[in-house]
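Undergrad: All I have is the shape, not the residue letters:
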């Protein structure tokens, strides 16, 4: 780990002001990802700005009937909040699926959204990685790519985004609130927060330099039956091969509407709203969604299994969630 300086701030305005004074600084809260990256010399920020005491650790009701979750609320506290468990169960389920209890107790909402990929080549400093060192190449393209993207990648990067929470938030149409170093606040739809790699995979979000996430805002609960399914190589402390956040609405036993977001398959939470249109008219909703959502997929020989896996898993979810016609 290289030399760095450290500063503790007491409110969001101080945080963004501190960043503006020190180019290349990084905000730190739980540190569950950043500290590891610093130890491995993947990241070497010259200055750390501790935001743990800036007052963003509350979950509050909004006037619109939704929730505002502060960026510093720990993952465990979100997952166990009764308002989240009853109004947004897909989010609670997604959070409980992530990492381990110890990490969830420390990790924050803002940090969860901004965690970096776990691509093995990104973590291997002796191998080329455009995300780590722009222009160096992508070793994953010809290497082992079992856990990498099947869609949304490019010839510069096929790394996946690893947050379970972000997949659920994508299905819920959450909005991310931020504060810029110029003092202006803005709201970013979760669909626009993470960006595809294209030829600039080192640019992972639409945040401006020094922009601080202050909260995640959830709209009024959408109801329906909600599930989060995570398929992985072991039962815990593993990232998804495929995950699915599903919100389904039924009239009797007939599916009338759904929201479907996938994780583990792309550089960002993957939801294609067009795939959800006309789903009530489809005899096989899983195939209907998968055909559209994964149109244009370019899997490698190592991760091609993710496409049928996602399709079958979604089919199982729809079948399990469908009410019995007799109400039994």
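TA: Arrived safely, thanks for sending. Predicted model only: the values in this text are computed from it and were never measured.

Undergrad: C-alpha from now on. contacts and neighbour counts both.
TA: Fine.

Undergrad: Would you mind finding the longest helix in the protein?
TA: Longest helix in the chain, counting residues (DSSP state H): helix 306-321.

Undergrad: Quick one: list the elements packing against that helix.
TA: Counting contacts by 3 or more Cα pairs under 8 Å, 6 or more residues apart in numbering; DSSP states H and E, helix 306-321 packs against strand 242-251, helix 285-293.

Undergrad: how about these, which one is nearest residue 175?
TA: Nearest to residue 175, of all those, is strand 242-251, at 16.8 Å by Cα to Cα.

Undergrad: follow-up on the earlier one: could you figure out how far the longest helix of the chain is turned away from helix 285-293?
TA: Angle, helix 306-321 to helix 285-293, by axes from the mean of the first three to the mean of the last three Cα atoms, to 10 degrees: 140 degrees.

Undergrad: Now mean neighbour count too, for the helices and strands packed on helix 306-321, in a markdown table please.
TA: Output for those, formatted as a markdown table (neighbours: other Cα atoms under 10 Å):
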| stretch | mean neighbour count |
| --- | --- |
| strand 242-251 | 23 |
| helix 285-293 | 20 |
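
Undergrad: Now distance to residue 106 too, for these, in CSV please.
TA: Below are those laid out as CSV (distance: least, Cα to Cα, whole Å):
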stretch, distance to residue 106
strand 242-251, 23
helix 285-293, 34
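
Undergrad: this is the other structure I want to compare:
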């Protein structure tokens, strides 16, 4: 465990250089440097914090003239703080700028082909705000040293998910934007629910599983080209787990008119039903990278199941959705981390 000041203090230089390049006055406030975190988490936080700070200065804080006209202090205020919350930590990056513009985000999403105009119009402001985490998303038309390259906030979300955390955004028009990254204090083994689809056993983080249930054929239908299941008065997206993790689609019990087992996953406020064959059990798992030698492997990350020394592979949501390019994949891309939660387990021939 190491103090968070190791990643907070270098942000002072980042703020000085970025504000000078953009000709903006910025006051940086840091707090929580005494909080101690797992070194792996702290190291992984470096790039996401840089992206959030640069994003706040470039997109959030107004120019000196704009702030003066709005009756604000000429120097924008940028706060980066760590807030311990039991066994977890909240990393907050907050500015007192103009606030995120949902309408501008919607327009950008439509222009870049992420959504149709009708889909964008149906999004609430909170849902529209989360589009900033989409890969390649940027409201800047021109590329600069700071913005427009389409690399940034998607890195923040991907890192948070990899560290068993999440990221959220809140805003108030004319008053500022706040990004909150919720993370564990340490990377410990997570409890996974083992489920079988065909001959493949997959592990789903237990804290994402709402419940296991059985669906009748009458419970499943199609709405606007999307397969849905009716559950407790709601229409939820229904998807075979094998398809979600990049495996060939397997016949479902529903196809022959039989009852189908399914796992209801909850991530934030979103719910999705995945078709499975059966629940095998529970097991502790720890996320591990495949390493640089296998970095070219697509759609997979490695997981080690310590209790059985079995090797696992997990499909990454981002690459899977990019590969499919379908409307349903776009919809799933807005559902945070569901596909990336699934790991395919195979027993190794020999321990490395």
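TA: Arrived safely, thanks for sending. These numbers were taken from a predicted model, which means no experiment stands behind them.

Undergrad: May I have the TM-score of the superposed chains?
TA: TM-score for the superposed chains, counting by TM-score structural alignment, normalised by the length of structure 1: 0.25, backed by 131 aligned residues with a Cα RMSD of 6.1 Å.

Undergrad: one step back: looking at the helices and strands packed on helix 306-321 of structure 1, which is closest to residue 38 of structure 1?
TA: Shortest distance between residue 38 of structure 1 and these, using Cα to Cα, is found for strand 242-251: 28.2 Å.

Undergrad: Show me what secondary structure element comes after that closest one.
TA: strand 254-263 (DSSP states H and E).

Undergrad: relative to helix 285-293, how tilted is that next one?
TA: Using the same axes, to 10 degrees: strand 254-263 of structure 1 against helix 285-293 is 50 degrees.

Undergrad: helices and strands around strand 254-263 of structure 1, which ones?
TA: helix 164-171, strand 242-251.

Undergrad: Can I get those in a markdown table including distance to residue 27 of structure 1?
TA: Putting those into a markdown table (distance: least, Cα to Cα, whole Å) gives the following:
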| stretch | distance to residue 27 of structure 1 |
| --- | --- |
| helix 164-171 | 19 |
| strand 242-251 | 29 |
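
Undergrad: Which one of these lies nearest to residue 86 of structure 1?
TA: strand 242-251 (13.5 Å).

Undergrad: Can you tell me what sits against that closest one?
TA: Residues outside strand 242-251 of structure 1 that contact it (Cα atoms under 8 Å, 6 or more residues apart in numbering): 90, 94, 164, 167-168, 171, 223-232, 255-265, 306, 309-310, 314, 318, 321-323.

Undergrad: What separation is there between residue 211 of structure 2 and residue 195 of structure 2?
TA: Between residue 211 of structure 2 and residue 195 of structure 2 the distance, using Cα to Cα, to the nearest Å, works out to 12 Å.

Undergrad: Repeat that for residue 272 of structure 2.
TA: Distance from residue 272 of structure 2 to residue 195 of structure 2, by Cα to Cα: 16 Å.

Undergrad: Of the two, which one has the most company?
TA: A direct count of neighbours by other Cα atoms under 10 Å for residue 272 of structure 2 and residue 195 places residue 195 higher, at 25 against 22.

Undergrad: show me the contacts for the more buried one.
TA: By Cα under 8 Å, 6+ apart, the neighbours of residue 195 of structure 2 are 201-204, 276-281.

Undergrad: now do 10 Å
TA: By Cα atoms under 10 Å, 6 or more residues apart in numbering, the contact list for residue 195 of structure 2 reads 201-204, 241, 262-263, 276-282, 342-345.

Undergrad: which of these are buried?
TA: The neighbour count (16 or more other Cα atoms under 10 Å) marks 201-204, 241, 262-263, 276-279, 342-345 as buried among these.

Undergrad: Appreciated, that's everything.
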